[in-house]
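> A structural model of the following input is requested.
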Amino acid sequence: MRIGFQVLSLKPGSVGGQEVFVRRLLSQLTAQLGSDRLVLFARPQFVVHPDLDSLLRDRRVEVIAEDPEPHYGPGYSDWILRQLDDVALDVVCFPLSFFYPRPLPMPVVLHVPDIQHEYFPQYFSDEQLAWRRERIAPSVALADAVVTYSDFSARCLRERMFVPADALHVIPSGGFTTPEIASLRTDWDPAHARSTRVLPDAPFVLYPAGDWPHKNHETLLQAFALLVRAGRPEHLVLTGMISQRRTELMALVERLGIAERVHLLGCVRRRDLVGLYSSAAALAFPSRFEGFGQPLVEAMQMGCPVVASRAAGVMETAGNAAAFAEDDPVAWAERLIEVLANEALQEELVRRGARRAAEFDWDHCARRHMQVLRSTASRAAIGVGVPASALPGIRGA
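The predicted model follows:
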């Protein structure tokens, strides 16, 4: 069987955690391939990454590295079809919530981490909302199988996009892979991290998240200002993709009078992220909407106590291994102080976190993905859900 994995639409550095997930999944798939073959369609800059070294050396893997941007325009659909047809695929996986053109002449497995735009449209510009609605729902309607990462996301897909249960597969992600942890811990140099201002010379709370509106940095910053006023010594370290909201967030930091205690680092190297998890007094995760919440698992793997929001996807992933806070600055400040001031509670959260993180296994994740790909390839491409034209407000495929 020939399995396609199409990530041409993934521009490195543009989609945050999903990019990390795709690379980690690909790095684990070769152990599950058996006699099957994998054809990876990706941008050249995506392929050149240490995570994919073993994948690229595998003789069962063919990489078609192309830059799709020169082909954008009226001929783009034909170009994509030629790319796929030339390698005679039995099934193709699209891990980024949509595929194009639609329909395709082979069975499609589509990953949809979440459909946040259906529940919080206010977090998107009109242009972003139109882009998502024109692509995601029609793709879901024409996919042969849909993979998502939590029961919460599966409920959302059934509720808003009418995906039947037998076509919907919940496959939780993992955190760091075992080889990642071993190598990155070895590479971590706290002294160098302090000299380059990655690691503060003080205890700190960590929040690794892009600055998208649903990540709810504002509530955390207001809560942290209350911690400072209460005399707590901690700093706040923020990592992740930074967009045009940086100016807005830094203005809030200045108004709150906490600029000397907040470190906005942007994207950091993975070894630095591992070190930050290992060194942090706690992880704060105030996100209002998550399909999974990968930093929760990563923090628990690294022995970092977790304080998290009560968003449904967050609570599902964290299980009983987090201290949960209501979506309010005062509630967040109180919960953080409770954890930071209580060593016994920290130790209990770390113990629970280690047990919970062990439930998210990359070997199981890769094995389940291969099962879905193989079963989908064995069926005719019959489509999932309802026709895109029948969905209210959605343009037909």
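> C-alpha from now on. contacts and neighbour counts both.
Fine.
> how about the strands in the stretch 251-397 of the chain?
262-266, 282-285, 306-309, 323-325 (DSSP state E, counting those that start in this stretch).
> List the contacts of stretch 100-113.
For stretch 100-113, contacts defined as Cα atoms under 8 Å, 6 or more residues apart in numbering pick out 77, 80-81, 89-99, 139-140, 142-149, 153, 291-292, 372-373, 376-377, 379-381, 397.
> For that stretch, which residues meet the burial criterion?
100, 103, 104, 106, 107, 108, 109, 110, 111, 112, 113 (16 or more other Cα atoms under 10 Å).
> mind checking the SS state of the second one?
Okay, so that is residue 103. Per DSSP: H, G, I helix; E, B strand; the rest coil, the secondary structure class of residue 103 is coil.
> any idea how far it is from residue 133?
Residue 103 sits 17 Å away from residue 133, going by Cα to Cα, to the nearest Å.
> do the same with the fifth one
Taking Cα to Cα as the criterion, residue 107 is separated from residue 133 by 22 Å.
> Span of stretch 315-330 from start to end?
End-to-end distance of stretch 315-330 (Cα to Cα): 20 Å.
> ah, wrong one, I meant stretch 224-239
By Cα to Cα, the extent of stretch 224-239 from end to end equals 16 Å.
> next up, for comparison:
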Amino acid sequence: MRVLYDHQAFTLQDFGGVSRYHHELLCHANWQSELAVALSNNLYLRDRKYSAHRTFLPDVALRGRWRVIKHFNHRASVQALRRGTFDVFHPTLTDNDYFLDLLEDRPLVITLHDMIPALFPQYYTDRDGAMLERIARRANRIITVSEHTRADVLRLLPVAPEQVCVVHHGHADRDYSAGGPALPTPERYVLYTGSRALYKNFSCLLEGLALLPPAVAAGLHVVCAGGGAFTTAEQELLQRTGWAKRAHQFGPVSDAQLNTLYRNALAFVFPSEYEGFGLPILEAFGQQCPVLLSHASCFPEIAQEAALYHHPHQPAELAQQLERLLMDAPLRQDLIRMGQLRLLDFTWQQTARRTRAVYEAATQDINRPGLSLPVVPPIPALEL
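Got it, this is the predicted structure:
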């Protein structure tokens, strides 16, 4: 079986969850893969094992650099599609439908990591919802990364239930990047990672920290990894909550630095209102860091009993649960132990095996996909 992947995620991201997902598929593939990329500064492709690309001014802040990379990569992907030497096409993003007119009758598999633009349209006014519908109608199979995202897809897109299947992400303690210098972290801190904007609900964490009893909050700091410098609004909230002098932002950080931040944190707090999967949960489990999550979207599905939970809009409940976690040493050890057990259910080897089953099912389709598809054969069961 030959699977063609296009350039999109590896053009847009130098590092990040979506390109990392596709790189892990390439690493664990038990099928022939082609990655149509001509230029990329993506961290995961630096060994060039899966593409013959070149980097393009990776250390130069050149305006318009991204447009140059996109131009050459788009051409490379179009050429690969026209050659037709593949059995399945799997685009790395669904932000563009350029491939629909080039596929002819070849199977199309897409991965939908979340339905955030459809669920929070006020934040994504530039997104074309009709484009995603066109792609979804054409897809032979749709992979979602959680049951929660699958339910959203079936509710929001015109697709048949038989077309949509869940393949969870995996976890591996890879060190993709150079370690970098040790970060000047405080002795006692809770950790927040990634973007803090929009539905990420960072303000709930700050308001919750302000509600901690003084004895619990004494000497405690909050460390943010990635997500950019604190905005003016965040600085004002930090001042109002009294945490301005105890909040630290580092980023971007290497994978080695991020692992160290997880290992040394008293807790990892993820108050987001919505995630498609929540890969940082597995990252925290892997570094034996206790986890506190909002009880929202896919979080209970992924973490199950290996985390504490709070209502995403109740800072007082976040504070209560965080106090439990910080003050109860046996509870912390139980959460760490359960997190280690939970990781056994998430390996990239399993992700690759289930993904191959999706590809095989897609190649069995002889009808054009769409709502009028009479019967979609089920994905064969796997013995894991």
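> Please work out the TM-score for the two chains.
In this superposition the chains share a TM-score of 0.83, using TM-score structural alignment, normalised by the length of the second structure; 359 aligned residues with a Cα RMSD of 3.1 Å.
> coming back round to it: would you format the strands of the stretch 251-397 of the first structure as CSV with distance to residue 387 of the first structure and mean neighbour count included?
CSV is the format used below for these (distance: least, Cα to Cα, whole Å; neighbours: other Cα atoms under 10 Å):
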stretch, distance to residue 387 of the first structure, mean neighbour count
strand 262-266, 41, 18
strand 282-285, 37, 27
strand 306-309, 36, 26
strand 323-325, 40, 22
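> Looking at those, which is nearest to residue 180 of the first structure?
Nearest to residue 180 of the first structure among the strands of the stretch 251-397 of the first structure is strand 282-285; the distance by Cα to Cα comes to 19.9 Å.
> where in the second structure is the aligned partner of the closest one, by residue range?
Under TM-score structural alignment, strand 282-285 of the first structure corresponds to residues 267-270 of the second structure.
> In the second structure, what residue corresponds to residue 93 of the first structure?
Using TM-score structural alignment, residue 93 of the first structure lines up with residue 90 in the second structure.
> who's in contact with its match?
Counted by Cα under 8 Å, 6+ apart, residue 90 of the second structure has contacts 3, 4, 5, 6, 108, 109, 110, 111.
> ok, now residue 181 of the first structure?
Per Cα under 8 Å, 6+ apart, neighbours of residue 181 of the first structure: residue 274.
> From residue 272 of the first structure, how far out is it?
Residue 181 of the first structure is 12 Å from residue 272 of the first structure, by Cα to Cα.
> dump the residue contacts of residue 367 of the first structure.
29, 32.
> The second structure: which residue goes with that one?
By TM-score structural alignment, residue 367 of the first structure lines up with residue 353.
> what about that match, distance to residue 181 of the second structure?
37 Å.
> got it, and residue 83 of the second structure?
Distance from residue 83 of the second structure to residue 181 of the second structure, by Cα to Cα: 46 Å.
> Residue 242 of the second structure now?
The value you get for residue 242 of the second structure to residue 181 of the second structure, if Cα to Cα is used, is 29 Å.
> Give the equivalent position in the second structure for residue 69 of the first structure.
By TM-score structural alignment, residue 69 of the first structure lines up with residue 67 in the second structure.
> and its match, that one's in a helix?
Yes - counting by three-state DSSP, residue 67 of the second structure is part of a helix.
> Who are the contact partners of it?
Applying Cα under 8 Å, 6+ apart, no residues contact residue 67 of the second structure.
> How is the residue of the first structure most remote from its centre assigned, secondary-structure-wise?
For the first structure, the residue at maximal distance from the C-alpha centroid (Cα atoms, centre = their mean) is residue 231, at 34.6 Å. Look at residue 231 of the first structure: counting by three-state DSSP, its state is coil.
> Could you tell me which residues make contact with it?
Contacts of residue 231 of the first structure (Cα under 8 Å, 6+ apart): none.
> Ignoring the adjacent residues along the chain, who's closest to the counterpart of residue 296 of the second structure in the first structure?
By TM-score structural alignment, residue 296 of the second structure lines up with residue 311 in the first structure. The shortest distance from residue 311 of the first structure to any non-neighbouring residue, by Cα to Cα, 6 or more residues apart in numbering, is to residue 288 (5.5 Å).
> so how far is residue 240 of the first structure from that neighbour?
Applying Cα to Cα to residue 288 of the first structure and residue 240 of the first structure gives a distance of 17 Å.
> Same question for residue 173 of the first structure.
19 Å.
> again with residue 327 of the first structure
Going from residue 327 of the first structure to residue 240 of the first structure by Cα to Cα gives 21 Å.
> Same question for residue 158 of the first structure.
Taking Cα to Cα, one finds residue 158 of the first structure at 31 Å from residue 240 of the first structure.
> Identify each buried residue in stretch 127-140 of the second structure, please.
Buried, per 16+ other Cα under 10 Å, within stretch 127-140 of the second structure: 132, 135, 136, 137, 138, 139, 140.
> any idea what the first one aligns with in the first structure?
With TM-score structural alignment defining the correspondence, residue 132 of the second structure maps onto residue 136 in the first structure.
> Is it correct that that match is in contact with residue 96?
No - using Cα atoms under 8 Å, residue 136 of the first structure makes no contact with residue 96, being 9.2 Å away.
> ok, for residue 121 of the first structure, nearest residue in space, not its chain neighbours?
Spatial nearest neighbour of residue 121 of the first structure, chain neighbours left out: residue 129 (6.9 Å); criterion: Cα to Cα, 6+ apart.
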